[in-house]
Every structure is written in C-alpha cells, then in structure tokens.
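Q: structure here, sequence nowhere to be found:
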C-alpha cells in the first residue's frame, strides 16, 4: 500500500491556540516544544502530572482539570491527543472534523491529520525528519545521526547571517551577494565550523574575491549513482552549472544545488544530442562568466569519455580545469561478476579497447595473440562489429575455448552477464539489446566463481 503523500511545512503558531488532550508524560513531551513557538496552549486532563500543573501555575499554559467539553475546542488551530485520557478521544475527533482542526493522535497514524517530526535544532535552523507515522523510532535515530553531523555553531552562523542580510543587500550588487552567500554557506565553509568561529567565516566571505570560473571534469563511475567518489560528489554539490552524459543515473543529479543549471549533453552510439565542439565551447563560456562548472561523465573522463578533448580545449583557452577520476565500467563489471582483470600467474596486464572508432583513424589491426598472452582485453562500446572482432581473434589463432564475458548495463540493477567462450559466441552470437555493453576476454575472465558451468571444463592455459 502506497503511503499518503504529505506536504511538509514550518508553521507559525505565535498567538494561536493549541489543545492537548491528556496531562501525562506523553502530553508533557508534546507540549514542551510548543512552548518555544509562542502558542497559547490549552491542556485538558482531570488528573495532570505535577510538571503540567507547574507550567499552569507559572502561566505558561492554560489547564482545565476536568473532562473535555466541546467549548474547549473553540478557536483551536492544532490539537494533540496524547492517548492518556481516552474518555475524550472520540469527542475530540468529532470536534476536530466538524471545526477543521488538524489533529495528531499519538501512536495512531491512521487517525492523524498531521505528524510531528523529529527535529534537530541549531538556532533558527530546524531540520525535521518525518516517516509519516510509519516508523517514529527510525526518525529519532536519523535525528541523532544528523545531530552529530551538524556543527554546534551552525545556528550562530545562521543567526549572524540573518542579522546582516539587510546590510549585504544594501552594499553589494546582486551578483556579489550571490557570490558572498555561496561562499559563506559552501560545503567547505560548513565543514570548517568544527574548528572556526562564525565571525571568522563571515569575514573571510566578505573579503574573498569573486571566485574565478573553473571547470571540473568529474567521473561519475559506471552504473548506479553511489559509484561516484566523495571528491566528485563534493564538486557536484557546489556546482553552478552541470553538463551531464545521457547514461547518467538521474538519482545523482539530486545532489545538485536547487539553483544549479543542469544541461543534458549526452551522446549515444554516435547519435549526438550535442556536438563535442558545442560542449567544449559551453564549458568555456560558463567558466568565463565566473561559474563553477562540472562536466559530469559516466565512468572515467579519460577512458573513452572524450575528457582529453575537453581538457585540452579548456587549457588552450586558459580556463582553470580539474579532473576527478571515476570508476570505469571494466572495473565495475569485473567486481560485479567476480572475474579479475589481472591475476597472478594468469594475467599481468589489461588492455582497454573500443570497438567503435572514428573513421578518420587508421584501421586498428590488433595483435590479438600478443595481447592475450598473459593479458586481459576489455572491449568498450562492443556491440558494433562484435562478430567481426571475434572472427578476427579466431583467424589470429586464438583458441576457441578462450573465456569471454559480455556485460551490459554494468553497475545497475538491470546489469546482465553472458559467459561463454570464443567458439560458443561465434557459433551463437549473444543478443545484446539496447543497453551499453562491454566484452572482457582472457583467461582471468574464466576464473569467475560464477562462470557458466558448461564452459568451465574448457578453461586452460593456452600460452605457456
């Protein structure tokens, strides 16, 4: 059953009346955070705890030490049923429905109009975690985790920023304001709060020169979003502009800033949605505007990702550029299906090749015999001309029992592997579908623990 969609809000309750049915420990825990909002709190319970009566004596709440009556619901904005005074539950529900009062019933999610989240507070900052009543204990655990992650002085920084907002607006241009706030609240600045005071960060942001434009070529890794490195993720989180590949896991873009400009510039099987020249010039142009630009590429930028072309173009244009490597598809496929690319006594090198080459290049006449002697070959973009490539290996004298693995959609939940041998694939070529695929060839490939059984007996050392 799908959970009912909820709309998260931060509600101003100052001067509004909230009713709490019950005066036991649960009610006391629920009303305590309400005290800080400036709400007028009305508690109904014939036998309240001393802690509740103490709040009433101090004038912080209005206490009705008797049964719930309909007039108690007059003028109520929110109501909470603690479950500690069951005699009033049915009446409160009826009155809430009649008067359009939002009601929260503790430990009764189906009877709730809203849920009170677990909250992490740092001054004016409130981070609320809700599971929609599904797992309140999980929300508390997540609150504890966030509480450890958020610097204690974060609230101080937020309050000082609020106090100086009018001054920033009056003294800085819109572009300078954006640069100032982005610098002050950058990931690196927030991390430094563990050792720096808020005043120091503000002074540094005030005096910092507007950031120069910069391009970062980021390898997102192959397959799922969590294959990206921590360094790559930080660059993504701080980018003003992101140009990404077509095959990228869309979940990765959720880490981008909400105001970041995101452009899809992918290319699939030579069918260009944008030309490489356009990509190069777009990176350059955004950097010249002072933007922090991320070119987010599947796998590794420098392994059949045309990252070199982008790097050299930017260097020639005197644009600062950084490269963050990514986990290439060959490594992901090997890890996923348990075949090593190198293995002591079997394979001491790995050759990455592409089956799809630019027509301007000379014909690639690979020395298959030499490459496979003590080595592993991985063919990227392998669907084009795979049968011709395998036939060339056969014609070069490669043993028909040479192990081969064809992996499509490496790193994704839709990943698939077809294991076989040179002879078996020549006799019955694998159906590869539309997903991107690579082909791994070599004795080390046959060492996979889950290799297809019918080919295991054929695996042997071919070159001694």
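A: Yes, it's here. Because the structure is predicted, anything quoted here is derived from the model rather than measured. Numbers count the residues shown, from 1 in each chain.
Q: rest of the way, CA atoms for contacts and neighbours
A: Noted.
Q: can you report how many residues neighbour residue 350?
A: 19 (other C-alpha atoms under 10 Å).
Q: what sits closest to it if chain neighbours are left out?
A: residue 376 (4.7 Å; C-alpha to C-alpha, 6 or more residues apart in numbering).
Q: give me the element the one you found is part of.
A: Element membership for residue 376 (DSSP states H and E) is strand 375-380.
Q: which strands and helices lie in contact with the very next helix or strand once past that strand?
A: Moving toward the C-terminus from strand 375-380, the next helix or strand (DSSP H and E) is helix 386-395. The contact analysis (3 or more C-alpha pairs under 8 Å, 6 or more residues apart in numbering; DSSP states H and E) places helix 386-395 against helix 422-427.
Q: so which bits of the helix or strand harbouring residue 163 are buried?
A: Using DSSP H and E, residue 163 sits in helix 154-171. For helix 154-171, a neighbour-count test (16 or more other C-alpha atoms under 10 Å) marks 154, 155, 156, 157, 158, 159, 161, 168 as buried.
Q: in three-state terms, how would residue 83 be classified?
A: coil (DSSP: H, G, I helix; E, B strand; the rest coil).
Q: that one contacts residue 111, correct?
A: No - applying C-alpha atoms under 8 Å, one finds residue 83 not in contact with residue 111, separated by 11.6 Å.
Q: what do the two both touch?
A: Common contacts of residue 83 and residue 111 (C-alpha atoms under 8 Å, 6 or more residues apart in numbering): residue 105.
Q: more neighbours: the two, which one.
A: Using other C-alpha under 10 Å, the more surrounded residue of residue 83 and residue 111 is residue 83, with 19 against 13.
Q: would you mind measuring from that one to residue 10?
A: With distances taken as C-alpha to C-alpha, to the nearest Å, residue 83 is found 25 Å from residue 10.
Q: can you check residue 47 too?
A: With C-alpha to C-alpha as the criterion, residue 47 and residue 10 are 32 Å apart.
Q: which one of the two has more residues nearby?
A: residue 47 (16 against 7).
Q: neighbours of the closest residue in space to the more buried one that isn't next to it in sequence, how many?
A: Spatial nearest neighbour of residue 47, chain neighbours left out: residue 65 (6.5 Å); criterion: C-alpha to C-alpha, 6+ apart. Burial of residue 65 is recorded as 15 neighbouring residues (other C-alpha under 10 Å).
Q: got it, and residue 272?
A: For residue 272, using other C-alpha under 10 Å, the count is 11.
Q: for the one 4 residues further on, same thing?
A: For residue 276, the number of neighbouring residues by other C-alpha under 10 Å comes to 16.
Q: same question for the one 5 residues further on.
A: Residue 281 is surrounded by 15 other residues when neighbours are defined as other C-alpha under 10 Å.
Q: can you name every helix or strand that the helix or strand containing it contacts?
A: Using DSSP H and E, residue 281 sits in helix 276-288. Counting contacts by 3+ C-alpha pairs under 8 Å, 6+ apart, helix 276-288 packs against strand 214-219, strand 292-297, helix 307-316.
Q: among those, which is nearest residue 271?
A: strand 292-297 (16.6 Å; C-alpha to C-alpha).
Q: could you give the angle of the closest one to helix 276-288?
A: 150 degrees (axes from the mean of the first three to the mean of the last three C-alpha atoms, to 10 degrees).
Q: comparison target, given below:
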C-alpha cells in the first residue's frame, strides 16, 4: 500500500545538503535546480565529476566543498540527500538525520529514505509529481513522458484565467469552491 504523502517544498526557504559528487549526485542536483534555481544548497563531496563541477559554476550561490563529509555539515539543514556508493556513510547520514529530525533521502536506497524524489511534469504553473513508492523510477519516468504529451501547452494560460476568476468571486470558501468546480468540471475531458 502506498502511504506516501506528497508535498511541494519551497527549496529557496529551506537548507538542503547534497552529499556526493558523482553522476548520481549530478542527477539529483539537476532535479533540484530544475525545480528552483534559487534553492539553498550545499554540496559536499570527496571528489566531483567534471561536468558537475562545470555546471555548478553557473550557480555561484550554491556552496561546494570538495572534502569528506563532516558531521557539522548537517547543521541548519532541513533536507539531506546522499548520492554516494559508500554504504557506511549513507548509514551514518541516516543516523545523524534521524537524531536531528532532518528529512533524508539516499539515492537507490528506499529503505533509508524519509522521502523520495519523484518524476516531475511541469507545464508553467502546473506541476505534477509522480511516485512509484520507490519501486521503479523507470515507470515513473514513463508516466512523466505520457503526462507531458497529454497535458495541453495552454494549461498555464487556463491556470492564469482561473486565478483571475477566483479573485473576482465573492462569497465564502464553500461558495467559491462550488463555483470553481462548476467552471472546471469539463476542462480536461476528451471526446471519446
């Protein structure tokens, strides 16, 4: 049973630590930066692949420390992502984050994770997160491709119009919800 509770995090309002500098760390970084270029991120890695280091130069606000992880690196962090193939380090990070009530993700180690990084579909202001409960990132990627193709490019324009309409509505919350539901009930229906 999938008991995950999806949330959308404002990455510019929290402190995130990414431990690792290899291709998997680069992939995690790209997922983060694609969602918010203003994110507060610190990267700590013994060594870093050249393409990751070159990419980081485009984001001078991101802190990069090429050295081994130190326990003080988790201070003032709310999210920690481990992208290492060092199981001892991943276990140490899991223990430290648990002790300090910090949410933790370890790449390709669902049993260690508090949260997963899902596949994301973005069409302007619409963002859809896809999770397979850690079972198959490949299936999540395929669902992402499907939704990217299915969602119309005009959806962002529709969102803007709905926002304007919502602002014009007078009445209590229940009235507004009823009106918005009536107005949008056929918005994504396709003729069969």
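A: Happy to help now that I have it. Because the structure is predicted, anything quoted here is derived from the model rather than measured.
Q: coming back round to it: after the helix holding residue 163 of structure 1, next one along is what?
A: Next along the chain from helix 154-171 of structure 1, counting by DSSP H and E, comes helix 174-184.
Q: can you give me the buried ones in that following helix?
A: 176, 177, 179, 180, 181, 183, 184.
Q: confirm residue 116 of structure 2 sits in a helix?
A: No - counting by three-state DSSP, one finds residue 116 of structure 2 to be coil, located in no helix.
Q: contacting residues for it?
A: Residue 116 of structure 2 touches 105, 110, 131, 133, 134, counting by C-alpha under 8 Å, 6+ apart.
Q: ok, residue 109 of structure 2 - how many residues close by?
A: 14.
Q: which parts of structure 2 are helices?
A: With DSSP state H as the criterion, structure 2 has helices at 23-35, 50-56, 87-99, 137-150, 155-168, 173-184.
Q: in the stretch 201-350 of structure 1, which spans are strands?
A: Along the stretch 201-350 of structure 1, counting by DSSP state E, counting those that start in this stretch, strands occupy 214-219, 241-244, 261-264, 267-268, 271-272, 292-297, 321-324, 349-354.
Q: could you dump these to TSV with distance to residue 34 of structure 1?
A: Below are these laid out as TSV (distance: least, C-alpha to C-alpha, whole Å):
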stretch	distance to residue 34 of structure 1
strand 214-219	46
strand 241-244	41
strand 261-264	39
strand 267-268	54
strand 271-272	57
strand 292-297	42
strand 321-324	48
strand 349-354	63
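Q: and residue 90 of structure 1, which of those strands is closest to it?
A: Closest approach to residue 90 of structure 1 among these is made by strand 261-264 (51.7 Å; C-alpha to C-alpha).
Q: can you pull the buried residues of that closest one?
A: Of all the residues in strand 261-264 of structure 1, those buried under the rule 16+ other C-alpha under 10 Å are residue 262.
Q: please apply the same query to stretch 58-77 of structure 2.
A: Here stretch 58-77 of structure 2 shows 62, 64, 65, 69, 73, 74, 77 as buried, counting by 16+ other C-alpha under 10 Å.
Q: do you know which of the helices of structure 2 lies nearest residue 12 of structure 2?
A: It's helix 23-35; of those, that one is closest to residue 12 of structure 2 (C-alpha to C-alpha) at 10.2 Å.
Q: what residues does the closest one touch?
A: Contacts for helix 23-35 of structure 2 (C-alpha under 8 Å, 6+ apart): 18, 19, 39, 49, 52, 82, 83, 84, 107.
Q: swap in stretch 120-140 of structure 1?
A: 3, 6, 107, 109, 115-119, 142-143, 146-147, 152-156, 158-159.
Q: so what touches stretch 68-82 of structure 2?
A: By C-alpha under 8 Å, 6+ apart, stretch 68-82 of structure 2 touches 14-20, 25, 44-46, 90, 93, 96-97, 102-107.
Q: and which of the buried residues of helix 154-171 of structure 1 is nearest residue 351 of structure 1?
A: Set against residue 351 of structure 1, the nearest of the buried residues of helix 154-171 of structure 1 by C-alpha to C-alpha is residue 154 (49.8 Å).
Q: contacting residues around that closest one?
A: 122, 123, 190, 193, 198.
Q: out of these, list just those in strands.
A: Under the assignment DSSP state E, these contribute residue 122 to strands.
Q: ok, and the most crowded of the contacts of residue 154 of structure 1?
A: That'd be residue 198 among the contacts of residue 154 of structure 1, by other C-alpha under 10 Å, with 23 neighbours.
Q: so how far is residue 308 of structure 1 from that one?
A: With distances taken as C-alpha to C-alpha, residue 198 of structure 1 is found 41 Å from residue 308 of structure 1.
Q: same question, residue 88 of structure 1
A: To residue 308 of structure 1, residue 88 of structure 1 is 72 Å away according to C-alpha to C-alpha.
Q: more crowded one of these two?
A: When residue 88 of structure 1 and residue 308 are compared for neighbours, residue 88 comes out ahead with 18 against 15, by other C-alpha under 10 Å.
Q: residue in structure 1 paired with residue 15 of structure 2?
A: Taking TM-score structural alignment for the superposition, residue 15 of structure 2 sits opposite residue 17 in structure 1.
Q: now its match, nearest residue through space, not along the chain?
A: Leaving aside its chain neighbours, residue 17 of structure 1 sits nearest to residue 40 (4.5 Å; criterion: C-alpha to C-alpha, 6+ apart).
Q: report the contact partners of that neighbour.
A: Residue 40 of structure 1 touches 14, 15, 16, 17, 18, 61, 62, counting by C-alpha under 8 Å, 6+ apart.
Q: quick check: the gap between the closest residue in space to the second one that isn't next to it in sequence and residue 17 of structure 1.
A: Once flanking residues are discounted, residue 15 of structure 1 sits nearest to residue 39: 5.1 Å by C-alpha to C-alpha, 6+ apart. In this view, residue 39 of structure 1 and residue 17 of structure 1 are 6 Å apart by C-alpha to C-alpha.
Q: again with residue 261 of structure 1
A: Distance of residue 261 of structure 1 to residue 17 of structure 1, computed by C-alpha to C-alpha: 43 Å.
Q: residue 136 of structure 1 too?
A: Separation of residue 136 of structure 1 from residue 17 of structure 1 (C-alpha to C-alpha) stands at 26 Å.
Q: same deal with residue 150 of structure 1?
A: Note on residue 150 of structure 1: its distance to residue 17 of structure 1, by C-alpha to C-alpha, is 32 Å.
Q: swap in residue 214 of structure 1?
A: To residue 17 of structure 1, residue 214 of structure 1 is 53 Å away according to C-alpha to C-alpha.
Q: in stretch 99-119 of structure 2, what counts as buried?
A: Using 16+ other C-alpha under 10 Å as the test for burial, stretch 99-119 of structure 2 gives 102-108, 112-119.
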